[in-house]
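*Asks:* after the sequence you'll find the predicted model.
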Amino acid sequence: MTFNEEKFEMLRCGPDCNIKTTTTLHTEGGSHITPTPHVKCLGVYLSADGSFSHHITETVRKARGMAGWVMRTFASREPEVMLTLWKALVQPLLDYCSQLWSPHKKADIQRLEAVQRSFTKHIRGLHDLNYWDRLKILGIYSQQRRRERYRAIYIWKVLEKQVPDPTSLALQAHLNERTGRKCK
């Protein structure tokens, strides 16, 4: 099997800076592979510092771009039309693989929430309402609530052995009649 040398990317992670600076890697053809700060793998940007800030920035940029395209392309601002376009075109960008990259920093959470906040403000009859009232009328969750829900569903799938346990330690659970399922 031959590899396309132009597509090689290298991401260096870990605490040993000496190894990172003194070692070099080369392709089969002898070309030097230079390290990059971010590498895209299966649609998610991984960063050398272990954070997902770059991925969140790119996700917000793409979602804002798609929301802007929807606003420029479609004249109707009726709730049913706008909600259908949101769910079909913008929401998938914000949800993709969110169990992995879900933010913990308040600024990142607010940046993601701002996309939906801005979009719902343009829906007919909802402009003067606050964000939480708009969500209630539309019957949709906040972005943070959606990510929390996806994480809970994923943990449930791990416990039910529907997906492999991604951790090196097996996730353990026991069922108590009074308090429900407890996880270790």
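*Replies:* Nice, thanks for sending it over.

*Asks:* C-alpha only now, for contacts and for neighbours.
*Replies:* OK.

*Asks:* and the residue nearest to S47 when sequence neighbours are not counted, how many neighbours?
*Replies:* The spatial neighbour of S47 that comes closest, neighbours along the chain excluded (CA to CA, 6 or more residues apart in numbering), is H38 at 4.4 Å. Look at H38: counted by other CA atoms under 10 Å, it has 20 neighbours.

*Asks:* ok, H38 to A48 distance?
*Replies:* Distance of H38 to A48, given as CA to CA, to the nearest Å: 6 Å.

*Asks:* same check on E148?
*Replies:* 25 Å.

*Asks:* who are the packing partners of the helix or strand encompassing K157?
*Replies:* K157 is part of helix 143-159 when elements are defined by DSSP states H and E. With contacts taken as 3 or more CA pairs under 8 Å, 6 or more residues apart in numbering; DSSP states H and E, helix 143-159 sits against helix 91-95, helix 98-101, helix 106-121.

*Asks:* one more to weigh against that first structure:
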Amino acid sequence: MIVLDTDLKPQYNKPKPREIYVYMKPKWEEIKADIIKLISDITNSNTSVEDKWTNLKIGIETTLNLNVPKKIKHKRHSLPWLSNNVKKKIRRKHKLFQKAKQTGKPEDRGKFKQHKRATQKAVRQAHWQYVNKILDPALEEEQVSDNPYLGVIISDNLKWSSHINKFCNKANSTLGFIRRNLKHCNKHFKETAYISLVRSVLDYSGTVWDPYQQKDINRIESIQRRAARFVCKDYRRTSSVASMMKHLGWKPLVERRREQRLVLLYKIVNDLVAIPTEHHIEFNTRPSRTSNVKQLKLLSANTDIYKHSFFPETIIDWNL
């Protein structure tokens, strides 16, 4: 057996110290005299433009080197993993230290110690993030909270607010386009356009993101209600939109999503689609007076996100 002990340390190029001019303490009279003489010499010379430009630059650099003092600049925060936010915390820590040192008050010293711990934690986190990016290049990619996949926006908190916002905006935009361009068409043509262009967007993958919060349900239903008024050409406040939808034969979208979930569960139970059923589908092996062998065992859930996901929610509807 071979045992390897490795010590992985990130390599970085430390910036070299550089010289900078201290313009607060120059010899202005000498600089002025040198510049006047330099301009006179360049003007009276018969050289080319390129040579004059080169001589001007060299003359200015020579004058500055002779008449302006310099100092060596060492970059204080040269570590590559120190971001601007971390540097601000470090500077804040130094200010609190100086204040606590001057005043000697316990509250100032307490603030310094508290901020010192927070700064050390931020530096450690920044260092480990830097090391992880070196060891795993995939971590260099920008982290996002929402990401589209097959037309559905998946969020890191497993909520569907971002997806609902996007397709509701798209459906509203399409409905507005239809209302502007098909306002003089007959009812059948308007209904066909709505079903093809708008409702198809609202129904897409409804078995996955079917919302349970009433605010999301109402927002989606409001799009179909506006479409019903448009198709029936009835915008009166006293008119019943429910009657219009019943006349058109439109079911509420929440009911359509419920039916879609039940259809998909039927296909899963009967092996008509390639969706694994382990840990989700289990028939009731002990029927009673109020249940039968076709019913499925309910899934326990500790969070609302899982409780209202596809399998737990649809199994309840299946057993009704």
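*Replies:* Structure received. Model, not experiment: these values are computed from the prediction.

*Asks:* nearest to L175 of the first structure among the helices and strands packed on helix 143-159 of the first structure would be which one?
*Replies:* The closest of those to L175 of the first structure is helix 98-101. By CA to CA, the value is 24.3 Å.

*Asks:* the closest one corresponds to what range in the second structure?
*Replies:* With TM-score structural alignment applied, helix 98-101 of the first structure matches the range 206-209 in the second structure.

*Asks:* give me the contact list for that stretch.
*Replies:* Here stretch 206-209 of the second structure makes contact (CA atoms under 8 Å, 6 or more residues apart in numbering) with W160, R257, R258, Q260, R261, L264, S309, F310.

*Asks:* which residues does the fourth one contact?
*Replies:* Same thing as Q260 of the second structure. Contacts were defined as CA under 8 Å, 6+ apart; by that measure Q260 of the second structure touches G206, T207.

*Asks:* distance check, the equivalent of it over in the first structure against W156 of the first structure.
*Replies:* Counting by TM-score structural alignment, Q260 of the second structure lines up with Y150 in the first structure. Distance of Y150 of the first structure to W156 of the first structure, given as CA to CA: 10 Å.

*Asks:* what count of nearby residues applies to P79 of the first structure?
*Replies:* 17.

*Asks:* which other helices and strands contact the longest helix seen in the first structure?
*Replies:* Looking across the first structure with DSSP state H, the single longest helix is helix 53-73. Applying 3+ CA pairs under 8 Å, 6+ apart, one finds that helix 53-73 of the first structure contacts strand 44-47, helix 91-95, helix 106-121.

*Asks:* which of the residues in the last one are buried?
*Replies:* Neighbour-count burial for helix 106-121 of the first structure, counted by 16 or more other CA atoms under 10 Å, picks out D108, R111, L112, E113, A114, V115, Q116, R117, F119, T120, K121.

*Asks:* now that helix on the second structure. Mean distance?
*Replies:* Compared with the second structure after fitting, helix 106-121 of the first structure deviates on average by 0.8 Å (mean CA distance after the TM-score superposition for the first structure).

*Asks:* what does stretch 54-62 of the first structure give?
*Replies:* Relative to the second structure, stretch 54-62 of the first structure is 0.4 Å off (mean CA distance after the TM-score superposition for the first structure).

*Asks:* where in the second structure does that stretch align, residue-wise?
*Replies:* With TM-score structural alignment as the criterion, stretch 54-62 of the first structure aligns to 162-170.

*Asks:* quick one: buried residues of the matching stretch?
*Replies:* Neighbour-count burial for stretch 162-170 of the second structure [16+ other CA under 10 Å]: S162, H163, I164, F167, C168.
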